[in-house]
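Asker: All I have is the shape, not the residue letters:
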C-alpha cells in the first residue's frame, strides 16, 4: 500500500482459513452499548470495494463486526509470542483485537481488516480488550502522517465510539471508548514464527513460510546469495529488505515508534500497532516515545538497531528450516540496504535528486548537524528546504546548493508558515477539542492538511527490485 489508493471491486479472499487451526482462535466481538461512527476512511475503503456501504451497514460490519459476505465466518484472534524489551514472553497474542476479513485489491494483493478494542480474547490476560477513544484518534493522526511521509504503514480504516467508560492508569479516567479497524497487507508477526519455534512445530513453520511467500510477494535473493532457492531463506531476505526500508523511513520521517517488540514487527514490512509514538520536537537520537522505556532501548537513534535485532530473532526461528550461513548472509544485507534507503528517502523528502550514496550520506550528516545546532523540528527543517530552498550558509547549505531540485515548490502550500504537525502539543490540542467539546473539526481539518502534504510530496521512492517472486513458480517452494 505504498501508492495512491485505487478503486476496486469487493473480492473476498479469506486465505488465512487454510492455516487458521494452528495460528488463531475463533472469538466473538464485544457487545457495545452504543455505536457512533466517528471516522471512516473511504479513500482506502475504495481499494477493497467497501466505500459504497452506507453508515448503518458500516456500523454493522465494523462496530458490531458481523461478517462481510463470503469472508471469515468468525473473527480470528491470532496467536504469537514475542520479545518485549528483549524479554521473551510466551503469554501474548491478540488480546484486544482480531482478524475480521481478508480481501483482494486491484493488484490482487491480499489486504486484512484487523481490529483494536473489539473485546476480550483468550489472550487478553488481565486486560479488558478495549481501546480508548483518545488512542483511536492518535492512531488516525499517526497513520495519516506516516502515509503522507512515505512510510509503509497500516491505514486507520474505521473508528466507532462505543459508549463505555474506561479506566486507564496513564491518562485521565474515566475516558471514552472506541472500536478501531485497520487495513493492512497482513498481521503475521516475527512473534508468530517465534511461537512455532517454541512449540517445536516445524511442519507448521514450513507451512507459514509458504503462506507468507504467497501472500506477501517480494524479491528473490541476489544471485550469489547462499541458499537462495530455500523458502525460509527467501523469506528472510524479503523481510530484511522490507525492514531496512521501514527503519530508514521512520528516521527520515523523524518518527519514534516507541515499542519495537518482535510481536509488533509485521512480516509484510508495514509499520503498525501504534501506542506511545512521537514525532521529534527536535533532532535528538536519544529521544524516547514510551515513558516506560527507561533504558532508551527504542530511542529514535536506536530504531535501526532494534529492527535488525528483531530480524535476527526471525532468523533464529527459521533456523529450524535452514542452516546458519544463508540466514546470516541475509541479515548481513540489512546495513547496506538501510544506507541505500536513507539515501533515496532523505533526498526525496528534501525534494532534490539523489547524487549517490557517498554524497547523500554527507548531506544527511550535515543536515543532522544543522538540526542539532538550530534545535529546529525535522518537519519544519524539511519544509523550509524542500526543493533545495533556503540553502543558507554552513556545511549543509553548501552541500544542498549543489543538488538539483526534483520537485516543484511553487504551489501556495509551500508558502504557508509551517507544514501540518503531529507533534505532541498538536495531538493534545486536537484531542482536547474532542474530549471537552465533542468538536471533531480540528481532527478532520488536520487529516485534510496531512493528505495535502502527501499529495505535494508525491510517492516515496522504492528500492530497485531483483527478480520478483511473482515471476517464479510458488508450488515447488510451498511443498519443500
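Answerer: Looks like it came in fine. Just so we're clear, the structure is a prediction, and the values are computed from it rather than from any experiment.

Asker: Could you use CA atoms for every contact and neighbour count after this?
Answerer: OK.

Asker: check contacts around residue 135.
Answerer: Contacts for residue 135 (Cα atoms under 8 Å, 6 or more residues apart in numbering) come out as residue 275.

Asker: whoops, residue 82 was the one
Answerer: Taking Cα under 8 Å, 6+ apart as the test, what residue 82 contacts is 88, 89, 90, 92, 190, 191, 192, 194, 195, 261, 262, 263.

Asker: For it, give its distance to residue 430.
Answerer: 34 Å (Cα to Cα, to the nearest Å).

Asker: Most neighbours among the contacts of residue 82, please name it.
Answerer: residue 191 (30 neighbours; other Cα atoms under 10 Å).

Asker: Quick check, that one in contact with residue 260.
Answerer: No - applying Cα atoms under 8 Å, one finds residue 191 not in contact with residue 260, separated by 11.7 Å.

Asker: one step back: for the contacts of residue 82, which one is nearest residue 290?
Answerer: residue 261 (12.5 Å; Cα to Cα).

Asker: Can you tell me how far that closest one is from residue 22?
Answerer: Counting by Cα to Cα, the gap from residue 261 to residue 22 is 22 Å.

Asker: got a list of what the most far-flung residue of the chain relative to its centre touches?
Answerer: No residue in the chain sits farther from the centre than residue 393, which is 36.8 Å out by Cα atoms, centre = their mean. With Cα under 8 Å, 6+ apart as the criterion, no residue contacts residue 393.

Asker: and the gap between it and residue 82?
Answerer: Per Cα to Cα, residue 393 is found 48 Å from residue 82.

Asker: cool, and residue 330?
Answerer: In terms of Cα to Cα, residue 330 sits 21 Å off from residue 82.

Asker: longest helix of this structure?
Answerer: Counting residues, the longest helix found in the chain (DSSP state H) is helix 231-253.

Asker: okay, pairing it with this:
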C-alpha cells in the first residue's frame, strides 16, 4: 500500500506460542549506553495502532525493548537453518535480532515486530549482535523505495542510535551503532522448515505448515496441507521475483534463510538499485560468481522455494509438491506482465510479453535508465521532448500503441517532474555522509518524502491473484 493507512486500534497477539518452545529461544536485549530516537515510521505505526506513542514511550519499547502490553513477555530469537550461496549451514539463526512483538493491522493481518542490532543471542557465533547506523539508514531507503515501487516488503519501523562505536571491516570504523525494528508479515522463512527437516522433526514441520496456512495465509488446511502451502509460497515468491525486476532492484543475498514464506521481501544488507537493465549487475561485493545478480534473481528464488519442497517431502509424496513447484516459471511470467504494465500505467492487453521484450531490448541496447524509461512512457505515450528515436526503440514504439492508459495514469503532479525519483548508490552514500559528518538528517527525511510522493503517484500495486 502506498497510501496513508487508516488508523488502527492496537491489537496485540501471541500467535507464535503455537510453535514454542521448538521455534525460538527467549533472550534479553543488549543494554545500550544511549537510546537516541532517529527515525519513527508513523505511517506504519498508524496501521497497527501505535502512532500515539510519545517519543519517550517509543524509545522505551523500541530502544530499551520494554514489552508491548498484551504481546510477547520476552523477546524470542528464532531458530532456522539455510542455504547460503547454495551451501547448507545448520549453524545460523537470529544472531543479532529477535522477535519482539506480534500484533494485527487494521485488516486483521498478523504482523511481527522484529529487530536487527538488538544484541547477542545463542546464534551470534562470533558476531557482536550489533547493527551500524549506516545499515539502519540504508534499510530505511530500501524499504521506502521498494514500497513505493509496489514491492511487497517489510517496513522499517524504528531506528534508535545506541551510543556505541562499532568496528567493521567493510566500512570506515569505528562507526555509530543502532537498533532497528522492522514491521513484517512474519519472520518464518524457508530456513525454518529446513531446520525442522534437518532434525527429522515431522511434528514441527506439521505445526509450521498449519501455522503458516492458518495464521499467515488465513486458510483452512485442505486435503494436502504441505502442497497447499507450497503452492501459496510459489505464487507469492514468483510475484516477488517479478517485482524486483520491474523495480530494478537487486537484493544481494537471496539465501533460503532470507526468503519469507509469505513472499514478503526483508533483510536488506548489500542491496542496490541498478541504473540500467543489466542482467549481470550484482549488489554484494562478495558475490563473485554473480549468483544473485539482477537477471538471476528469479532463478535464485525458485531454487530456494525448491528447498522448501525438499523439506516438505518428509510429510508427503513428491508428485504434488513437484506439480506446485513447476508452476513458478509461468507465474513469474504472468507477474512480470502484470507489474510491468502497472509501472508503465497501461492496461494489460495485446501481446504484453512482446511489448516487454521490446522494451528490455531498447533499454539494453541504448543504455537508457530504468527509472527514466518508466517515467518517460507513463500512460503508454512518450513525454514531450524525450529522445526515443533510435532504431532500437522502434519495436517498442510500435508495440505500445496497442496498450491504453489506465484511468488517471498521469494525474499526479509527480509525472510532470523533469526527472524520476531514483535511489542509486551515489545518493545513498551522500545521504549517509550528511549524517556521518554533520549529523544532518535533512537529506534523509527529504528523500523519504520524495519517495512517498512517487509512491502516491503510482498508486497501489497489483494484487497477486
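Answerer: Arrived safely, thanks for sending. As the structure is a prediction and not an experimental result, all values here were calculated from the model.

Asker: Just the TM-score for the two chains, thanks.
Answerer: Superposed pair, TM-score by TM-score structural alignment, normalised by the length of the second structure: 0.96. Supporting alignment: 456 aligned residues with a Cα RMSD of 1.4 Å.

Asker: Can you pick out the most distant pair from the contacts of residue 82 of the first structure?
Answerer: Longest distance between any two of these is 14.0 Å, between 195 and 261; criterion Cα to Cα.

Asker: What is the equivalent residue in the first structure for residue 248 of the second structure?
Answerer: For residue 248 of the second structure, the aligned position in the first structure is residue 254, judged by TM-score structural alignment.

Asker: Tell me the spacing between that match and residue 146 of the first structure.
Answerer: Counting by Cα to Cα, the gap from residue 254 of the first structure to residue 146 of the first structure is 10 Å.

Asker: ok, and what's touching the top strand by length along the first structure?
Answerer: The single longest strand within the first structure, with elements called by DSSP state E, is strand 155-166. Here strand 155-166 of the first structure makes contact (Cα under 8 Å, 6+ apart) with 32-42, 44-45, 59, 62-63, 130, 132-133, 136, 139-140, 143-144, 173-184.

Asker: Mark which of those residues are buried, thanks.
Answerer: 32, 35, 37, 39-41, 44-45, 59, 62-63, 130, 132-133, 136, 139-140, 143-144, 175-184 (16 or more other Cα atoms under 10 Å).

Asker: from those residues, which ones fall inside strands?
Answerer: Those of those lying in strands (DSSP E): 37, 39-40, 132, 175-184.

Asker: so who does the closest residue to residue 209 of the second structure other than its chain neighbours touch?
Answerer: Using Cα to Cα, 6 or more residues apart in numbering and skipping residues adjacent in sequence, the residue nearest residue 209 of the second structure is residue 226, 6.4 Å away. Contact analysis of residue 226 of the second structure by Cα under 8 Å, 6+ apart lists 209, 312, 315, 316, 321.

Asker: Please repeat the previous calculation with a cut-off of 10 Å.
Answerer: 205-206, 208-210, 213, 308-309, 311-317, 320-321 (Cα atoms under 10 Å, 6 or more residues apart in numbering).

Asker: Then residue 270 of the first structure?
Answerer: 1-2, 151-155, 184-187, 242-243, 246, 264.

Asker: List just the nearest of those residues to residue 351 of the first structure.
Answerer: After measuring those against residue 351 of the first structure - Cα to Cα - the closest member comes out as residue 151, at 16.1 Å.

Asker: what's the burial count for residue 105 of the first structure?
Answerer: 25.

Asker: right, and the helix or strand after the helix or strand harbouring residue 398 of the second structure?
Answerer: Assigned by DSSP states H and E, residue 398 of the second structure belongs to helix 394-399. As assigned by DSSP H and E, the chain's next helix or strand after helix 394-399 of the second structure is helix 425-438.

Asker: Okay, helices next: where are they in the stretch 51-200 of the second structure?
Answerer: In the stretch 51-200 of the second structure, the helices defined using DSSP state H, counting those that start in this stretch lie at 55-62, 133-148, 190-198.

Asker: Identify each buried residue in the shortest one, please.
Answerer: Just to be clear, that refers to helix 55-62 of the second structure. By neighbour count with 16+ other Cα under 10 Å, helix 55-62 of the second structure contains the buried residues 58, 59, 62.

Asker: contacting residues for the second one?
Answerer: Counting by Cα under 10 Å, 6+ apart, residue 59 of the second structure touches 35, 36, 37, 38, 40, 53, 65, 66, 158, 159, 160.

Asker: Closest one to residue 435 of the second structure out of those residues, please.
Answerer: Taking Cα to Cα as the measure, residue 435 of the second structure sits nearest to residue 38 out of these, at 10.7 Å.

Asker: Isn't the closest one up against residue 442?
Answerer: No - Residue 38 of the second structure is beyond contact range of residue 442, at 11.6 Å (criterion: Cα atoms under 10 Å).

Asker: quick one: contacts for residue 316 of the second structure?
Answerer: Counting by Cα under 10 Å, 6+ apart, residue 316 of the second structure has contacts 224, 225, 226, 227, 309.

Asker: so which of the residues you listed comes closest to residue 272 of the second structure?
Answerer: Nearest to residue 272 of the second structure among the contacts of residue 316 of the second structure: residue 309, at 29.3 Å, using Cα to Cα.
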